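[1] here are the coordinates; sequence isn't available:
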């Protein structure tokens, strides 16, 4: 089966937040159980990839993405299973490789790693890392992870992690090399790094106009070509918040309250102004960063994104705050059965 022009999938942080409608909070166990159903459905409706972002907060149930994805490996057949992201700065690269090589074996070669810094810092004190070494840790751990995936036996010496002297790292992945994407919030330094390394790039586009990321995509491709990499292998993915229902109006009505609630929680931590319906409505417009609406409208926005950025993969982040499980399943169903066929036909 040939690879589609654009891969379409789901990303999630496994939100276990307070439901603004009921005032009740979902348990982590229940959210994990819901995730199993979501991944099975995503596979059944023909989506290409499902990603789970690592977080270490009370309002998310996603501190161990590899374990969650491994649970789905036995009950899915085709969908690729990836972190979105692995917080590599505060993770041991040896263990990261082992976890995802194990997932790769269990899934028959469907595992991927999306390596990034993450948007939260809870993992640093939790695992005993200093934020003073924020950039150094990422650089060092990324170098080691790439070295491990290239060679069964590893010799390595760095500043922040004990050295390794010609030791084997097992199990080995089915895919050689195990796919590693670089996740970026949009800094020029990170996209240049990805290009120079010849690694695929995943951009988080959660605000503003997605078209404004076009110069970063160009910068990434130029860096990759200058470093001697095949331009056909310089792949770009985007990750954006959104939601689907049978009509634009219903999708917005369902998605706004939990999104507002969670954005205000994060906003209070980061000093953002309150999240308003006017901001939400603007982001839902054709050139905005939210992909919220009925299938035809969301498909139109993805096609426009592809036109502006030339992306190879699109992640719809479902959901930002806690939503009824049946509504989430319906959104996944619509993405796979309605949106993906429209987009693929238009881009043939």
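    Cool, got the structure. In this text the structure is predicted, and so the values were computed from the model without any measurement.
[2] could you use CA atoms for every contact and neighbour count after this?
    Will do.
[3] how about the residue nearest to residue 209 when sequence neighbours are not counted, what does it touch?
    Of all residues not flanking residue 209 in the chain, residue 288 sits nearest, at 5.1 Å (CA to CA, 6 or more residues apart in numbering). Shown in contact with residue 288 (CA atoms under 8 Å, 6 or more residues apart in numbering): 207, 208, 209, 210, 282.
[4] okay, one more to line up with it:
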């Protein structure tokens, strides 16, 4: 089972100073985080694409490429690429370039995006939300399958028998489907035989079991071997030396950012400490605690959903860089070994 980090490169107000984090500084910190994650034995680091003032990750491939030459083993992925508002040719080129720099460690996680700022920014109509993703995913998969491609669709200029370069080191370049829990996304990924990543940021992770089954059933109907499919989850969380330290450090920045999002989306209730504490219970969706407790929750996730990869999303709101580095260190040196040893015992 792979364990890694995902981030949106938050650049929200630092609650200790009241000032927003500088985007350039956050980008440099991200490179430090990736290098450390590689050094402590984590398997993957993902950067999400957003086009807002409170996140610095509008170009994940560039951030990942900055760290690629300084790392040796860790896989480097978007988390996610908002494919609906991007050009699949440029997406492939960016990540095949990253694949070359990293010598075969790049991945694309393609999604429609839970934030919509990129649509007006790049001139797309939200009425075409689903159609855009389906068409652009089809083109992206055609490009990764063949050096030269002919294409005609409804949302991009046509081209005839043109090559797309550079080609990736990996053949094919890994493409995941990212889903927030949409059944149609699970079926689409299964039919295509693509790995899937579920964002589980609320409720109980075990409630995603029907979606996992739907994904595997769709794959089997399409002739793919469900046993070979990869399933990832992405959940918010934080690791400290003690559970109390982790909870106290993570709550206020998380509350601040969740309330910003809640106001934008019209949530009826503000994010409270009671909500937070309930979510970090054993069956909840927050992975906040000391290494032993976070490992216990990941093992339970494996038992309930059969996941092959787990992303701990650090951070939700701005936190001190030293604390983030410590969380990454603990995830790699303490949590991951506990999980791997226990799964080897249970499944070996």
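    Looks like it came in fine. What you see is a predicted model, and the numbers here were worked out from it, not measured in a lab.
[5] in the stretch 51-200 of the first structure, which spans are strands?
    80-83, 86-87, 111-116, 153-156, 164-168, 180-184 (DSSP state E, counting those that start in this stretch).
[6] so where is the third one in the second structure?
    Following TM-score structural alignment, the aligned partner range for strand 111-116 of the first structure in the second structure is 106-111.
[7] ditto for the fifth one
    Residues 159-163 of the second structure are the counterpart of strand 164-168 of the first structure, counting by TM-score structural alignment.
[8] what lies in contact with that stretch?
    Against stretch 159-163 of the second structure from outside (CA under 8 Å, 6+ apart): 147, 148, 149, 150, 151, 152.
[9] and residue 149 of the second structure, what pairs with it in the first structure?
    Aligned partner of residue 149 of the second structure by TM-score structural alignment: residue 154.
[10] its match and residue 63 of the first structure: what is the separation?
    Distance of residue 154 of the first structure to residue 63 of the first structure, given as CA to CA, to the nearest Å: 27 Å.
[11] swap in residue 198 of the first structure?
    28 Å.
[12] and the two? which has more neighbours close in?
    Higher neighbour count among residue 198 of the first structure and residue 63: residue 198, with 24 against 19, using other CA atoms under 10 Å.
[13] longest helix of the first structure?
    Using DSSP state H, we find that the single longest helix of the first structure is helix 248-270.
[14] so which bit of the second structure is that one matched to?
    Going by TM-score structural alignment: helix 248-270 of the first structure matches residues 243-265.
[15] neighbouring contacts of that stretch?
    Residues contacting stretch 243-265 of the second structure (CA under 8 Å, 6+ apart): 12, 15, 237-240, 268, 270-273, 276, 288-290, 293, 315-319.
[16] again with stretch 295-310 of the first structure
    By CA under 8 Å, 6+ apart, stretch 295-310 of the first structure touches 210-211, 213-214, 217, 236, 244-248, 286-287, 291-292, 311-312, 314, 334-335, 338-340, 342-343, 346-347.
[17] superposed on the second structure, where does the strand ranked longest in the first structure end up, distance-wise?
    Longest strand in the first structure by number of residues (criterion: DSSP state E): strand 236-244. Its aligned residues in the second structure lie a mean 0.2 Å from strand 236-244 of the first structure after superposition (mean CA distance after the TM-score superposition for the first structure).
[18] how big is the offset of the match of helix 248-270 of the first structure relative to the first structure?
    Averaged out, stretch 243-265 of the second structure is 0.3 Å away (mean CA distance after the TM-score superposition for the first structure).
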